[in-house]
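[1] What follows is a predicted protein model with its sequence.
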Amino acid sequence: MAETAGKVIKCRAAVAWAEKEPFSIEEVEVAPPKAHEVRIKMVATGVCHSDISFLNGLLPSAAKFPTILGHEGAGIVESVGEGVENFKEGDHVIPLYMPQCFQCPGCRHPKSNQCLKLFPQQMQGLMQDGTTRFTCKGQSLHHSMGISTFSEYTVVNDVSLVKINEEAPLEKVCLIGCAIATGYGAALNTAKVEPGSRCAIWGLGGIGLAAVMGCRAAGASKIYGIDINPDKFETARKFGCTDVLNPKDFEGKKFADVLTQMTGGGFDYTFECIGNVNTMLDAVESTNRFYGVTVLVGIAGHEKKMDLSPLLIVSGRTLKGSFFGGWRSVESVPMLVDEYMSGKIMVDEFITHKLKLDDINQSLELMKDGKCVRCVIHY
């Protein structure tokens, strides 16, 4: 048993004290895991655009301040609480912001991948017993997405965790905890892209490129990558885009009409991976009016509304949402790790920057400026 088992651990974490403020690197105290909880020594974490959204208050239910954000990590089990059966000290694991308990209505329904067991407490930034395991300067800190990976140690519920292949590099497969699974699954599971299909992806960040990868894996014949930053186009082609477009090159024209004309009637599948209601509408309008499918992957602010005419849908279009790529997390994440290890999916190519925890604010700037695909923080 680890010498630290049952004891409070002092470590470093990126604390978000208030909305729209930079992260502050602090010493925090991480309490031992309680029943059905696991404490993890984090090895690495990706920085997701959603973390920027949470920090800016766009989704108040996802971040209660002060908090420790982060939801795309990997690490090693340090200790387990009472009643934990599936994990032990030393296991290599990926924390899951979408749990899988196998028992709740969401887990039992064959068409759902969303677990409801921890949802009320998770939305309050708390563990299942309504308390927190993080303290800093005598003040309790909230958890985020149930896993809080921007800390050298974190505590999660045992249904929010999965054991993976110990040969897998944790500093790389951490990205399977969000970006790669989310975009890749949106194409394969939610849209169910078919061979020969014509697809378009709005937003060529980590999730968008994973959607491109999914469309290519499904056998799409045409994959259009759409972004206002042309610096992303070379990378997009490496992931599988056959065509790349910058909407700014068509100013003065309705972009959806341009795409519909360009494709002779519209795309079979479109994916919005930005979270902008205007590009969401473009994605819908540029699908084939009789059978086109649009998948919303990007998350817009809670107050945003899309001005969608029912006439766009009634002729046969389908509008769908996708969360965590439709994967059932405990069942699927180890499989995706194994697919990476066998060379079936790309992971290394997503990582453009390797940074230390002290540089986490720099990672936000790189992402906002479109100068990275994924920054990975190494502990």
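    Alright, I've got the coordinates.

[2] From now on I want contacts and neighbour counts done on CA atoms only, so please keep to that.
    OK.

[3] just the helices in the protein please.
    49-55, 105-108, 119-123, 170-173, 179-185, 206-217, 233-239, 255-262, 277-285, 311-314, 329-341, 360-368 (DSSP state H).

[4] Out of those, which gets nearest to Ala5?
    helix 170-173 (22.3 Å; Cα to Cα).

[5] can you list contacts of the closest one?
    Applying Cα atoms under 8 Å, 6 or more residues apart in numbering, the external contacts of helix 170-173 come out as 43-45, 74-75, 92, 337, 347-348, 351, 376, 378.

[6] and the comparison structure, right after this:
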Amino acid sequence: MSASIFKQSNVITCRAMVAWGAGQELVMEEVEVSPPHPLEIRIKVVCTSLCRSDITAWESQAIFPRIFGHEAAGIVESVGEGVTEFVEGDHVLTVFTGECGTCRHCQSDKSNMCQVLGLERRGLMHSDQKTRFSIKGKPVFHYCAVSSFSEYTVVHSGCAVKVSSFVPLDKICLLSCGVAAGLGAAWNVADISPGSTVVIFGLGTVGLSVAQGAKLRGASRIIGIDTNPEKCEKAKAFGVTEFLNPNDCNEPIQQVIKRITDGGTDYSFECIGDTGMITTALQSCCDGWGLTITLGVPKVKPEVAAHYGLFLTGRTLRGSLFGGWKPKTDLPSLVDKYINKEIQIDDFITHNLPFEDINKAFSLMREGKCLRCVIHMPR
């Protein structure tokens, strides 16, 4: 298929990897991308990473055809009416949950749940509940307000963060979701204290980012739990001090953790996306002040069930969306930390693939053979 891109009446025709049905291999298609509407920007995607939540939605959600992808970086191609923050040529990170700056939640220091640009669930733009993608006049739906598996995409200006043109986009794109989510869960939501004990269920990019954040906060013991033995050595590089595989244990993993930590850890993190594991995580932290943070996106059974006694004895369960970061306010500081070598990102990138190999990235992640695959768009 031709990789040429042209403008006609300010509509761009470009290539995108389109999902036509749940679990079906993505197909390279020519799509029309509308010009940005008021307060929107159109972005030339430079690189995008595959996140586990893309796969979860691709396997289970009913909104198709759809363009997935949300962990991305690119260059502003054009801006819509009323946009003053961005100009053509700006380098940006995309974010799946925005920051309008004026709603009750954006004005509060207790929340990052923007009431205007929060989670997009129906595959439509926030402003007018329509799409900006089409194929031969028929709509193609968005995902997470970004849809970065396309050479060009349109996002609300509140769902993009300006970065320096000197920052490597193929690295910091991971701050659009996974790495930032894990670090924020450790720093903002749990507020891990020095000398504390931590257990992390699931050692993908998010779980290992939690480990990195816990290490930087001075946690004395960071226990990583995963059924993939290949995660062991990689986890130690991010701060995990002990690795446990539940399949190798003769007793329930929560009992193992309580036994080796004298009653449970100070903090536990559920990074799998399995609501059944939330109870296990709760049981793994200590009475009195044990805090469990859940970050995973469940594939099935979204309801959480736990015995009231776990809470009566002083444990707390908290959810974490994007690590509590206000994206436009806080992401620039994380970019600075990367540039200053205060946090690591590069080691999360296990594969670099061309745009046409996105389906290979899906296979690698589903088989547990990667952390992050960065997809490079044609120049």
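    Nice, I can see it. Quantities reported herein were computed from a predicted structural model and do not represent experimental measurements.

[7] Can you give me the TM-score here?
    Put the two chains on top of each other and the TM-score (TM-score structural alignment, normalised by the length of structure 1) is 0.95; 371 aligned residues with a Cα RMSD of 1.5 Å.

[8] Could you identify the most distant pair in the contacts of helix 170-173 of structure 1?
    For the contacts of helix 170-173 of structure 1, the farthest-apart pair by Cα to Cα is His92 and Ile351; their separation is 20.4 Å.

[9] picking that back up, mind checking which of the contacts of helix 170-173 of structure 1 are in strands?
    43-45, 74-75, 92, 351, 376, 378 (DSSP state E).

[10] I'd like to know which of those are buried.
    Buried positions within these, assessed by neighbour count (16 or more other Cα atoms under 10 Å), are 43-45, 74-75, 92, 351, 376, 378.

[11] Distance to Thr4 of structure 1 for the residues you listed - can I get that in CSV?
    Converted to CSV, these look like this (distance: Cα to Cα, whole Å):
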residue, distance to Thr4 of structure 1
Val43, 17
Ala44, 20
Thr45, 22
Ala74, 20
Gly75, 16
His92, 18
Ile351, 32
Val376, 27
His378, 22
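
[12] of those, closest to Phe65 of structure 1?
    Thr45 (20.4 Å).

[13] Distance check, the corresponding residue of structure 2 for that closest one against Ala214 of structure 2.
    Counting by TM-score structural alignment, Thr45 of structure 1 lines up with Thr48 in structure 2. Distance, Thr48 of structure 2 to Ala214 of structure 2, by Cα to Cα, to the nearest Å: 27 Å.

[14] Quick check: of the ones in strands among the contacts of helix 170-173 of structure 1, which lies closest to Gly177 of structure 1?
    Closest approach to Gly177 of structure 1 among these (Cα to Cα): Ala74, at 7.9 Å.

[15] Please name the nearest non-neighbouring residue to Ala179 of structure 1.
    Leaving out its chain neighbours, the residue that sits closest to Ala179 of structure 1 by Cα to Cα, 6 or more residues apart in numbering is Ile207, at 4.8 Å.

[16] what sits against that neighbour?
    179-180, 182-184, 273.

[17] for Ile226 of structure 1, same thing?
    So Ile226 of structure 1 contacts 200-204, 244-247 (Cα under 8 Å, 6+ apart).

[18] Could you do Cys114 of structure 2 as well?
    97-100, 103-106.

[19] so which of the helices of structure 1 comes closest to Lys304 of structure 1?
    Short answer: helix 277-285, nearest of those by Cα to Cα, at 7.1 Å.

[20] buried residues in the closest one?
    277, 279-285.

[21] Out of these, the closest to Thr67 of structure 1 would be?
    Nearest to Thr67 of structure 1, judged by Cα to Cα, of the buried residues of helix 277-285 of structure 1 is Val277 at 27.8 Å.

[22] and that closest one, what pairs with it in structure 2?
    With TM-score structural alignment as the criterion, Val277 of structure 1 lines up with Thr275 in structure 2.

[23] Do I have it right that that match meets Lys299?
    No - with contact defined as Cα atoms under 8 Å, Thr275 of structure 2 does not count as touching Lys299 (9.1 Å).

[24] Can you measure across stretch 279-295 of structure 2, start residue to end residue?
    Stretch 279-295 of structure 2 end-to-end distance (Cα to Cα) = 14 Å.

[25] Pull the contacting residues for Pro352 of structure 1.
    Small correction: residue 352 of structure 1 is Thr, not Pro. Counting by Cα under 8 Å, 6+ apart, Thr352 of structure 1 touches 372-375.

[26] How much space separates the residue mapped onto it from structure 2 from Lys258 of structure 2?
    Taking TM-score structural alignment, the alignment pairs Thr352 of structure 1 with Thr350 from structure 2. For Thr350 of structure 2, the distance to Lys258 of structure 2 equals 33 Å [Cα to Cα].
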